[in-house]
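Student: predicted model follows, preceded by the sequence.
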Amino acid sequence: MNTLINGIHHVTALASDAQRNVDFYVGILGLRMVKKTINFDAPDVYHLYYGDEGGSPGTILTFFPYAGLTRGRKGGGQLTYTAFSIPTASLSYWMDRLAAFNIPYAGPYQRFNESYLRFEDYDGMGVELVANNEDTRPGWDNGKVPAEYAVRGFHTVSLNEFRIDQTVSLLTEVMQHRLVAEETDRYRFQAGAGGSGTYVDVLFTPKDVRALQGAGSVHHLAFATDTDDTQLAIREELLTAGYNPTQVLDRNYFHSIYYREPGGILFEIATNPPGFAIDEPIAELGTSLKLPEWYEPRRAEIESGLPPIVAEAK
């Protein structure tokens, strides 16, 4: 079988304040804002994309910041922690940096022979930094966080599940993932060629409270596929397996299908092309508000209703 899924494409979450969200992910974590656009389904709300210099699949964390949104609750049926990859030599740098910005963190902890830090953003979203020397993706030098210490992209995501058997079946029998490690009640699956950005950790947490969605909650997890054809092929696999994926939706920068995994987490399959440079040069990514063509006639109205934001590293 051809490779249909080759890792994580992006993670999308909810926030309560656009500027504070930018301050955390650009200002403190040193990610690049690669696209400033709107929620295509709710044009009065930003859709903010952060990632590496070019917005590569596997580095992209996105947010819908709904002003004043009530905070969510971590629990079962949810992606609870999004882990980024950092070089091993940068672990102490990040401990010092988080402390300098008064971001409480826990760790370093050990898991699967890797060290990691755990903390939360301003809305309570779970974030981890995993130190490893196997990730060869370049870091982005934003002028504040040196490239040699910079976040490389995703490492893994943690899915808390009340039951895992059906979720594991979906990942391994339909979505081409392989079990590569297990530790207590954590099972690590890998897609494609493996390595940082291809891992999904499934946690068996039967005593969890049920998650509540809100600010700080992950809305969905998107997996990467190479082309429209491979997306359609995985869609057929999902239909055959009894799932109910949506029709293909045009998200301007990728094409998407969505479906629920058995534990209730919303999954997406997103195409790698056309990418974020389709409507602005890489050097200018994230510097101006980009709208899909069908919203351009309403630009003045949409811009007037969005709060101004400034993206700069601290």
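Tutor: All right, it came through fine. Residues are numbered from 1 along each chain as shown.
Student: okay, CA-based contacts and neighbour counts for the rest of this
Tutor: OK.
Student: if I look at residue 131, how far off is residue 95?
Tutor: Distance of residue 131 to residue 95, given as CA to CA, to the nearest Å: 12 Å.
Student: the two - which one has more neighbours?
Tutor: Ranked by neighbour count (other CA atoms under 10 Å), residue 131 and residue 95 place residue 131 first, with 22 against 18.
Student: touching, the more buried one and residue 92? I think so.
Tutor: No. Using CA atoms under 8 Å, residue 131 makes no contact with residue 92, being 10.1 Å away.
Student: let's bring in a second one:
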Amino acid sequence: MFENGLHHVTAFSGPAARNLDFYRGVLGLRLVKKTVNFDDPGTYHLYYGDETGQPGTILTFFPWEHAAPGRVGIGETQETAFRVPRASIGYWAHRLLAHGVTHEAPAQVFGETVLPFRDPDGLALALVGTDADGGEAGWAGGGIPAEHAIRGLHGVTLLLRDAGPTAAILSGVLGFREVGREGASTRFRSDAHLGGAMTLRAVGDFLPGRPGAGSVHHIAFRAADDAAQAEVVRKLNEEHGLVVTEQRDRNYFRSVYFREPGGVLFEIATDLPGFAVDEPAAGLGQALKLPPFLEPHRAEIEAALPKVA
């Protein structure tokens, strides 16, 4: 059984400098990799996470200077949530207000305290206060006291016409189990502390999503290695009749992609080799890193990218 939870979430954003200011300066996440979209090197691919960039802590962005806003609809991720200690929700409510970030009132969702807010592009985010101790250390290098720092991903909420077909993939292939229902929402959990929560919100007929700044492109689930990934692909093919891409080397993990029945783009990403494969852990995110096939084009790529710190 596949039981490792989320690996990362990838979204679109507006200007890279503004994105960096928010995720590093306000949320205190570490920029663990500054590279480009391997399939479209005219834009950055920015990876944020914990101190070492471990799977389950990563939120990534394709930033565009003049991106049109996206629209959340069925077949998309409605909200991305981070884990923080339950006692830190008050700290974060004050911090967000101090930085001009409007947030909603804290609410109880599936027995957990949730503080919803949005980033500068309108991406729906939340901080979830939890007492569960997964042994994750808070990182103080981002200006947030370690005791209050974001630990990693809590999970995502998917907006769907019908939750049933997606639930079958979560429970039958990806190692999640249903743990509760509240209104139109069904919560699934894996055994992972980081990225172990999936919420399916079934809304029937609704507007489809539109890609753009503030929308999520895909969500990725962990596979320990190539063999574990191949087993997931087998189950998707043989037991659910889903078409999966060939494996693609993303330098820091190896990936396959497929559309789950509700329309959301899912990725299965290997844990290895990790973000320290091309720069030391102490220097993560400082230099622009390119895959070998793009390295000969570094000068033109750097000339086309906006300057960021």
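Tutor: Noted; the coordinates are in hand. Everything numeric here is computed off the predicted structure, so don't read it as measured data.
Student: please state their TM-score.
Tutor: TM-score of the superposed chains, computed with TM-score structural alignment, normalised by the length of the second structure, equals 0.97; 307 aligned residues with a CA RMSD of 1.1 Å.
Student: just the helices in the stretch 151-300 of the first structure please.
Tutor: Using DSSP state H, counting those that start in this stretch, the helices of the stretch 151-300 of the first structure run over 165-169, 228-240, 299-305.
Student: take those and lay them out in JSON lines including distance to residue 22 of the first structure and mean neighbour count.
Tutor: Formatted as JSON lines, these follow (distance: least, CA to CA, whole Å; neighbours: other CA atoms under 10 Å):
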{"stretch": "helix 165-169", "distance to residue 22 of the first structure": "33", "mean neighbour count": "15"}
{"stretch": "helix 228-240", "distance to residue 22 of the first structure": "31", "mean neighbour count": "16"}
{"stretch": "helix 299-305", "distance to residue 22 of the first structure": "18", "mean neighbour count": "13"}
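Student: nearest to residue 247 of the first structure, of those?
Tutor: Set against residue 247 of the first structure and scored by CA to CA, the helices of the stretch 151-300 of the first structure come closest in helix 228-240, at 8.8 Å.
Student: my read is that residue 266 of the first structure contacts residue 217, right?
Tutor: No. Contact between residue 266 of the first structure and residue 217 fails when scored by CA under 8 Å: they sit 12.0 Å apart.
Student: these two: which has the busier surroundings?
Tutor: residue 217 (26 against 18).
Student: show me what that one aligns to in the second structure.
Tutor: For residue 217 of the first structure, the aligned residue in the second structure is residue 215 (criterion: TM-score structural alignment).
Student: contacts only, for its match.
Tutor: By CA atoms under 8 Å, 6 or more residues apart in numbering, the contact list for residue 215 of the second structure reads 11, 12, 13, 69, 70, 71, 72, 77, 123.
Student: try residue 305 of the second structure
Tutor: Taking CA under 8 Å, 6+ apart, one finds 42, 43, 44 in contact with residue 305 of the second structure.
Student: translate it into the numbering of the first structure.
Tutor: Matched to the first structure by TM-score structural alignment, residue 305 of the second structure sits across from residue 306.
Student: equivalent analysis for residue 8 of the second structure, please.
Tutor: Using TM-score structural alignment, the equivalent of residue 8 of the second structure in the first structure is residue 10.
Student: what about its match, how many neighbours?
Tutor: Residues near residue 10 of the first structure, counting by other CA under 10 Å, number 27.
Student: residue 53 of the second structure matches what in the first structure?
Tutor: Per TM-score structural alignment, residue 53 of the second structure is aligned with residue 55.
Student: can you tell me the closest non-neighbouring residue to that match?
Tutor: Among residues not flanking residue 55 of the first structure along the chain, residue 34 sits closest, at 5.8 Å (CA to CA, 6 or more residues apart in numbering).
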